[in-house]
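K.L.:
This is a predicted model, with the sequence first.
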Amino acid sequence: MSFSQLGLSNTLLNAIQTRGYTQATAIQQDVIPVMLTGRDVLATAQTGSGKTAAYCLPLLERYLQTTHSQARTVQSLILVPTRELAVQVGDTLRSLSLGAARPPKLAVLFGGISINPQMLHLRGGADIVVATPGRLLDLHSKNAIKLDQVACLVLDEADRMLALGFAEELKQILALIATQRQNCFFSATFAPNVAELAQTLLNDPARVNIPDTEASKPDITQRAIMVEATQRTQLLKHLFQTEKWSRVLVFVATKYAADLLSTKLRRAHISAEAFHGEQTQGKRSQVISDFKASRVKILVATDVAARGIDIYQLPVVVNFDLPRSSDDYTHRIGRTGRAGEAGLAISFICADPANEAHFRLIEKRHNIKIAREQIAGFIPSEDKLALAQTARASDPNGGIKGKRPNKKDKLRAQMLTKET
């Protein structure tokens, strides 16, 4: 469907054309007309489906159709869980509003950098704000921003926001914004606690669920390679060199693992950098810039840091450590195969029953079956391979981490119950 059929102004249609968009994606077709009516929205679609533009375009259309005074007040608030996603959303809003006679004043707010420049930028107000919850509350506590005129609240990656422990911050923000407003929830997946929160906050929402079909699924080839844990680094180097990958995004479980693996790769004369939440924002921005420009060939990232990364034509994602949950698997492999490009996702399966069971349950929840490969020179012993085959994925609490609530999960659930 053409964007011209969705009720958007010529200003935005010209901006869309400049960005190279041709046809609206499925989620854009369903969400844009509904958001333009002011109705609440609960939308789910796979990573890379175009949901950022799906809500940015209606927000900009509302701004363009509103009579503005000299004083700017925050009309639209977009909450995101990570700095990188905040930057990505901000870039989308800027590029789509370049042709406006009076472009909106946009504020992109996140922690990890000095708060003073953000306070200076907010002098005179803002029209649209993209923010991580913690930094937004910090700025509000310093009287740098007012939120009582917010007409539309968007939660992007709502599942990750609650998983990262933002429930209390979200509760405080909801108490600061106008009660009469449009609410829109967007995510690739919706955990039960997010569904409960949506039921509480959304008023008769339009439910938009774009299922994975053969036509809409990203073109991602998925592979699983059996390997002993101690040989994973050597296997990664072997694949990088023999398959001549231009760039690779590698996922690990911890910040320590990210630092350690990137160091080992650099010692092997491979340009690699770690990417995790303990780095300064300046360091993270530089690493992403270098990776996009192919000055860094292998980016080793944790799940928290990598959510929201949008790298054009990223050919390969490697699960060096398996993801904690099946939802994280979706988000990880969704970093490749974006915008119609083909992608490759490889998972290293350690030759032990626990790791094999972990991956089998991921397969079960995604209704997929991936053949186990063995690479010459990295084949586990027959004993270990035989032992791995004893793993079972039938136990609903086994295999995949995170299904059985840990201490933090229980605390977050209690917090959400108090809010509702």
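P.N.:
Ah, there it is. Predicted model only: the values in this text are computed from it and were never measured. Residues are numbered from 1 along each chain as shown.
K.L.:
From now on I want contacts and neighbour counts done on CA atoms only, so please keep to that.
P.N.:
OK.
K.L.:
What segments of the stretch 201-350 of the chain are helices?
P.N.:
Along the stretch 201-350 of the chain, counting by DSSP state H, counting those that start in this stretch, helices occupy 232-242, 255-267, 281-292, 303-306, 326-333.
K.L.:
alright, now check it against this:
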Amino acid sequence: MSYFEELGLAEPILRALNSKGYSEPTPIQRKAIPSLLEGRDLLGIAQTGTGKTAAFSLPSLHRLASETTGRHPAGCRMLVLSPTRELAAQIAENMRHYARFLDLSVQCVFGGVPVGKQAKKLVPGCDVLVATPGRLLDLIDQRALTLRHVEIFVLDEADQMMDLGFIKPLTRIANLLPKERQSLFFSATMPKAIADLGKRFINNPVRVEIAPQSTTAERVDQYVTFIDQKEKTALLTISLRKGIESGEIERCLVFTRTKHGADRLVRHLSAANIVAAAIHGNKTQAQRTRALDGFREGRVPVLVATDIAARGIDVPGVSAVFNFELPNVPEQYVHRIGRTARAGRDGMAISYVSPDEKAYLRDIQRVIGVQLSSVPLPANFNEQAAALPKPSRKPAGAERAESSGAETRKPRGQRPPRRPKAQISAKPRGDGKPRKNNSKGRNAGQNASQNSGQKRQASRNQSAGSR
């Protein structure tokens, strides 16, 4: 008998777990699930990639399946809030799998897509709703959603939600929730100030902490290379070429501090024939989904991202994380490198540190309690860097089409000929009659205007002469 069977989880949930090959719980699941089955509020702290989603999903789905209260129109029984669209979609996908043999509906709403379509899906109500705060409040303001029937409230990545300025939306959402509810907070880090804020939303919680706060995954080898900022692009290109060709790098994430920096880096990598895509807040939801799908499926081995992708993106096979620029918040480093060494695998994290980033490095090492191993520049670095191709100012046609979903624009000689103006003017009107070509009338009007002006000028000249 497995641990999940011993807990008494519903048979359909056990069947779903068996289909995914889950038999033994992770530490956070082992410590959290029993308390959640008792209906307790919970504050769970565990480093990323340790199975927090299953830790709150399994007992919650068991409760929803056991207490068949029915769905309420435009309502939900369980609400899960996530800071990013990608993490919300991932949580919903996992919960749908756990509930695949249950008569439970799981919906997911986030920004970047039409709100009307999401509102229609919520008309009959659902059992589980995974959402980002902004889109959730949009639907509430449009009276497309009510929270009065919520029985379980989950805040995933609680520290980031509050730290990114979501405290006011969260306070408003909490005020709309029933007072009698089960509340769950899960996060990889929980500084004291953030924990104090969390007391507004949870009552007498069970605290479950698997690893010391702000520690990094044990199976991640961490390195640092000291280098000038202007030389980082060349070093990354050379390292990725070598790693991909040797098979040492299967998939890797590259983190930049800015959106424009991510796009610029993709152009440089593409010029060196390294397939890469960028994901950040300026991309449309379709572009972000396409880039992430390509990365997950292995068609795009390099994903360049801002910290929007640092939380909760569970992509198997990420063998390395490159910190092209260090984050200025030490805890963010923990989330970045947590994208590798998942599910028991080994991983590698490499940080490029310019002189002005050394203070960030000191803060990171002090918080994580680990001294990063220094790695020198490769031999003949200057010669290799000088031989790299220069990127175009704009993305290449194929890259532009991949990022926008549009076809590459055809060369001028291959485009279909434009219709003559006469054909355009002869296009039928709505009543079926051909349009008149008014070019002659316009010319006549212009000539008449010119003649009138000439007559007035002659009259003024004659008048001046008489005076």
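P.N.:
In hand now; what should we look at? This is a predicted model, so every value here is computed, not measured.
K.L.:
Got a TM-score for the pair?
P.N.:
Once superposed, the chains reach a TM-score of 0.86 (TM-score structural alignment, normalised by the length of structure 1), with 374 aligned residues with a CA RMSD of 1.8 Å.
K.L.:
circling back: of all the helices of the stretch 201-350 of structure 1, which one is nearest Arg365 of structure 1?
P.N.:
With CA to CA as the criterion, Arg365 of structure 1 lies closest to helix 326-333 of these, at 6.9 Å.
K.L.:
residues in structure 2 aligned with the closest one?
P.N.:
Aligned by TM-score structural alignment, helix 326-333 of structure 1 falls on residues 330-337 of structure 2.
K.L.:
average offset between the matching stretch and structure 1?
P.N.:
Aligned to structure 1 and superposed, stretch 330-337 of structure 2 gives a mean residue distance of 0.5 Å (mean CA distance after the TM-score superposition for structure 1).
K.L.:
Can you give the distance from that stretch to the centre of its chain?
P.N.:
Relative to its chain's centre, stretch 330-337 of structure 2 lies at 16 Å (CA atoms, centre = their mean, to the nearest Å).
K.L.:
cool, stretch 14-33 of structure 1 as well?
P.N.:
For stretch 14-33 of structure 1, the distance to the chain centre is 20 Å (CA atoms, centre = their mean).
K.L.:
Kindly report the same for stretch 290-305 of structure 2.
P.N.:
Chain-centre distance of stretch 290-305 of structure 2: 12 Å, with CA atoms, centre = their mean.
K.L.:
related to what we said a few turns ago, is it possible to get JSON lines of the helices of the stretch 201-350 of structure 1 that adds distance to Leu57 of structure 1 and mean neighbour count?
P.N.:
Output for these, formatted as JSON lines (distance: least, CA to CA, whole Å; neighbours: other CA atoms under 10 Å):
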{"stretch": "helix 232-242", "distance to Leu57 of structure 1": "39", "mean neighbour count": "15"}
{"stretch": "helix 255-267", "distance to Leu57 of structure 1": "36", "mean neighbour count": "17"}
{"stretch": "helix 281-292", "distance to Leu57 of structure 1": "26", "mean neighbour count": "16"}
{"stretch": "helix 303-306", "distance to Leu57 of structure 1": "25", "mean neighbour count": "21"}
{"stretch": "helix 326-333", "distance to Leu57 of structure 1": "23", "mean neighbour count": "21"}
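K.L.:
quick one: which of the ones you listed is nearest Leu170 of structure 1?
P.N.:
For Leu170 of structure 1, the closest of these is helix 303-306, at 18.0 Å, according to CA to CA.
K.L.:
Can you tell me which helices and strands that closest one packs against?
P.N.:
Packed against helix 303-306 of structure 1, as judged by 3 or more CA pairs under 8 Å, 6 or more residues apart in numbering; DSSP states H and E, are no other helices or strands.
K.L.:
quick one: buried residues of stretch 306-313 of structure 1?
P.N.:
By 16 or more other CA atoms under 10 Å, the buried positions in stretch 306-313 of structure 1 come out as Ala306, Arg307, Gly308, Ile309, Asp310, Ile311, Gln313.
K.L.:
Between which two of those residues is the distance greatest?
P.N.:
Maximum distance among the buried residues of stretch 306-313 of structure 1 (CA to CA): 16.8 Å, for Arg307 and Gln313.
K.L.:
Show me where the stretch 151-300 of structure 1 has its strands.
P.N.:
With DSSP state E, counting those that start in this stretch as the criterion, the stretch 151-300 of structure 1 has strands at 152-156, 182-187, 206-209, 219-227, 248-251, 272-275, 298-301.
K.L.:
what residues are up against the spatially most central residue of structure 2?
P.N.:
Central residue check for structure 2 by CA atoms, centre = their mean: the C-alpha nearest the mean position is that of Glu86, 4.1 Å away. Counting by CA atoms under 8 Å, 6 or more residues apart in numbering, Glu86 of structure 2 touches Thr289, Ala309, Ile313.
K.L.:
Now tell me what touches stretch 43-55 of structure 1 from outside.
P.N.:
For stretch 43-55 of structure 1, using CA under 8 Å, 6+ apart, the contacting residues are 25-28, 31-32, 35, 89, 92, 154, 184-190, 207-212, 217-218, 330-331, 334-335, 338-339.
K.L.:
Just the buried residues from the residues you listed, in ChimeraX please.
P.N.:
In ChimeraX, a selection of the buried entries from the contacts of stretch 43-55 of structure 1 looks like this (16+ other CA under 10 Å):
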select :25,26,27,28,31,32,35,89,154,184,185,186,187,188,189,190,208,210,217,218,330,331,334,335,338
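K.L.:
follow-up on the earlier one: out of the helices of the stretch 201-350 of structure 1, the one nearest Arg412 of structure 1 is which?
P.N.:
Once the helices of the stretch 201-350 of structure 1 are compared by CA to CA, helix 303-306 is nearest, at 16.8 Å.
K.L.:
ok, average deviation of that closest one from structure 2?
P.N.:
Averaged over the aligned pairs, helix 303-306 of structure 1 sits 2.6 Å from structure 2 after superposition, using mean CA distance after the TM-score superposition for structure 1.
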